[in-house]
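1. Sequence first, predicted coordinates after that:
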Amino acid sequence: MADAAQTTRAWRVVLEHIERDLLDGRLGPGDRLPSERDLAADLGVGRSSVREALRVLEVMGLIRTATGSGPQSGAIVIATPSGGLAALLRLQVAAQGFALGDVVRTRLVLEDSVVTDLASGTRDTSAAHRLLDAMDADGLTTAEFLALDAQLHLALAEAGGNTVIAAMMAGLRTSIESYVLAGSAAIDDWDAMATRLRSEHRALIAAIDEGAADAARDLVHDHITGYYTAAGLTFAHRPH
């Protein structure tokens, strides 16, 4: 037990060191992290602890790692922390994950609120429209398509103007994207599913643009639960 606790403390030391450098601007997108060996030596921890911290940072979407010895190997910063709550949720997802049913139900609550607020008030869906167009590009891999899908839902949350909801959606993004991607393997005809998702997205954005809040709520609910059902992941009942 003591060894496990020491290991946990060690990788958190590495994590906090790198996050501090990111927050203070000493590291930024495009910068390469020191090698595992150098980080272990500088911080006085084992290389296994460094690897665990890097794994968490990668799941949080802050770095990308590549093996090998070429110029693109090692860990490269691809984003900076986007706020305390979002970072906290990403850390929770990275460290132990959330139950899939809980993620789906939380998405339903959050995105119901997002589309209602957008359709009922001043709407700026320009970022969502750009993402809709990006998702129409030829040659997208399933992972690329679903990454844009996740960004679309986040863009709507950010457009809604509720910073807490936007932070929660940003924090849950990694969990949402990973489950959705995992579920895609169970879908026999991915091209047909992608066509269906594009159509559902456009109908949802159209309802928001038209100020049809009730229709937008129904569309986002059916969109979220429909995909999870088609992928054989779960079924979330409509909240009453």
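-> That came through, no problem.
2. From here on, just use CA atoms for contacts and neighbour counts.
-> Fine.
3. Once you drop chain neighbours, what's closest to the residue nearest the centre of the chain?
-> Nearest to the geometric centre of the chain sits residue 173, at 2.1 Å (C-alpha atoms, centre = their mean). Closest residue in space to residue 173, ignoring its immediate chain neighbours: residue 150 at 6.6 Å, by C-alpha to C-alpha, 6 or more residues apart in numbering.
4. Pasting the second one now:
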Amino acid sequence: MSHDDEQPARAWRLVLETIEADLLQGRLGPGDRLPSERELASSLGVGRSSVREALRVLEVLGLIRTGSGSGPTSGAIITATPRGALSSVLRLQVAARAFPFDDVVEARLMLESAVVERLAADPDRELDDVWDLLRAMDAPDLSREEFLALDQQMHGALAEATGNAVVAATMAGLRTSVEAYVLDGAARIPDWEGAAAGLRREHRAILDAVEAGDGAGARQLVRDHIAGYWARVGMSPSR
């Protein structure tokens, strides 16, 4: 590769590193607008094509949103909800086999076990959203896909209930990263109605243990619930 070939790659990375530094040092934050492509190119001494490439990467990662034209919605704006970035990175890493499936499942077991244990110990926990989702899962005419979407939301709501944004974002990323495996596994279950009834019972048992303040019980139940699903569909992690 020639020196000239390396320059564009270095240039767009320079743009990324500059924006990253501004975020880390508080010069930029959610809702702030980035300088225009022309201003970034001029201040950093790079071509506008390099700026556009860096902005495309940031948008794919969910860190910015861009609008065309002029006015308050134009240009690139730092998003207020960077959780999508983490979900995207984890999903892509799993798809590229950079993170083994077993590691993702084990990470979810560890994290979600800690979530229910913490909620069980918190007398001020608010679980109304979780119970609402469980009741929604009782609808008799749900398809597998609809049921599993509600299931995903329910587990996400548990993480949200901790009040810890990093835990909630990580949980969302872990669940999103194995979504295709979950759907594929569900399609292999011959008695879906029976399986769904079992999942409902397990969900309620977990919530009942949390509400009773039984952290150890909730922890074991959630581990059995997650590991049991993968065993049922023939995709048990190797450890």
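-> Thanks, I have it. Treat the numbers as computed from the prediction; the structure is a model and nothing was measured.
5. Superposed, what's their TM-score?
-> With the length set by TM-score structural alignment, normalised by the length of the second structure, the two chains reach a TM-score of 0.65; 193 aligned residues with a C-alpha RMSD of 3.9 Å.
6. Please identify the residue in the second structure that aligns with the residue nearest to residue 173 of the first structure.
-> Aligned by TM-score structural alignment, residue 150 of the first structure pairs with residue 152 of the second structure.
7. picking that back up, contacting residues around the residue nearest to the centre of the first structure?
-> By C-alpha atoms under 8 Å, 6 or more residues apart in numbering, residue 173 of the first structure lies in contact with 90, 150, 154.
8. what secondary structure does the match of residue 150 of the first structure sit in?
-> Of the three states, residue 152 of the second structure takes helix under DSSP: H, G, I helix; E, B strand; the rest coil.
9. Check the burial of residue 207 of the second structure by counting its neighbours.
-> Under the neighbour criterion other C-alpha atoms under 10 Å, residue 207 of the second structure is assigned a count of 23.
10. Let me know the helix or strand that it is in.
-> helix 192-211 (DSSP states H and E).
11. Figure out how far that helix is from the centre of its chain.
-> Here helix 192-211 of the second structure is found 23 Å from its chain centre; the criterion is C-alpha atoms, centre = their mean, to the nearest Å.
12. For whichever strand or helix holds residue 20 of the second structure, could you pull out the residues that count as buried?
-> Secondary structure from DSSP H and E places residue 20 of the second structure in helix 3-24. For helix 3-24 of the second structure, a neighbour-count test (16 or more other C-alpha atoms under 10 Å) marks 8, 11-16, 19 as buried.
13. aligned partner of residue 194 of the first structure in the second structure?
-> Match for residue 194 of the first structure (TM-score structural alignment): residue 196.
14. Mind jotting down where the strands sit in the second structure?
-> Taking DSSP state E as the test, the strands found in the second structure are 64-67, 75-78.
15. Point out the most buried one among these.
-> strand 75-78 (a mean of 21; mean count of other C-alpha atoms under 10 Å).
16. thinking again about what came up before, which of the contacts of residue 173 of the first structure are still contacts in the second structure?
-> Retained in the second structure: residue 150, out of the contacts of residue 173 of the first structure (criterion both residues aligned by TM-score structural alignment, their matches' C-alpha atoms under 8 Å).
17. I'd like the contacts of residue 173 of the first structure written out as TSV, with neighbour count and distance to residue 205 of the first structure added.
-> What follows is the contacts of residue 173 of the first structure, written out as TSV (neighbours: other C-alpha atoms under 10 Å; distance: C-alpha to C-alpha, whole Å):
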residue	neighbour count	distance to residue 205 of the first structure
90	26	27
150	19	15
154	24	13
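18. and the end-to-end length of stretch 90-110 of the second structure?
-> 16 Å (C-alpha to C-alpha, to the nearest Å).
19. before we move on, what about stretch 22-30 of the second structure?
-> 12 Å.
20. Stretch 31-43 of the second structure too?
-> Terminal-residue distance, stretch 31-43 of the second structure (C-alpha to C-alpha): 22 Å.
21. Checking residue 76 of the first structure next. Helix, strand or coil?
-> Reduced to three states by three-state DSSP, residue 76 of the first structure is strand.
22. returning to what we had before: let me have the strands of the second structure in JSON lines, extended by distance to residue 43 of the second structure.
-> JSON lines is the format used below for those (distance: least, C-alpha to C-alpha, whole Å):
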{"stretch": "strand 64-67", "distance to residue 43 of the second structure": "20"}
{"stretch": "strand 75-78", "distance to residue 43 of the second structure": "17"}
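23. Return the residue of the first structure aligned against residue 209 of the second structure.
-> So, by TM-score structural alignment, residue 209 of the second structure is matched to residue 207.
24. which part of the first structure lines up with stretch 37-44 of the second structure?
-> Against the first structure, stretch 37-44 of the second structure falls on no residues (TM-score structural alignment).
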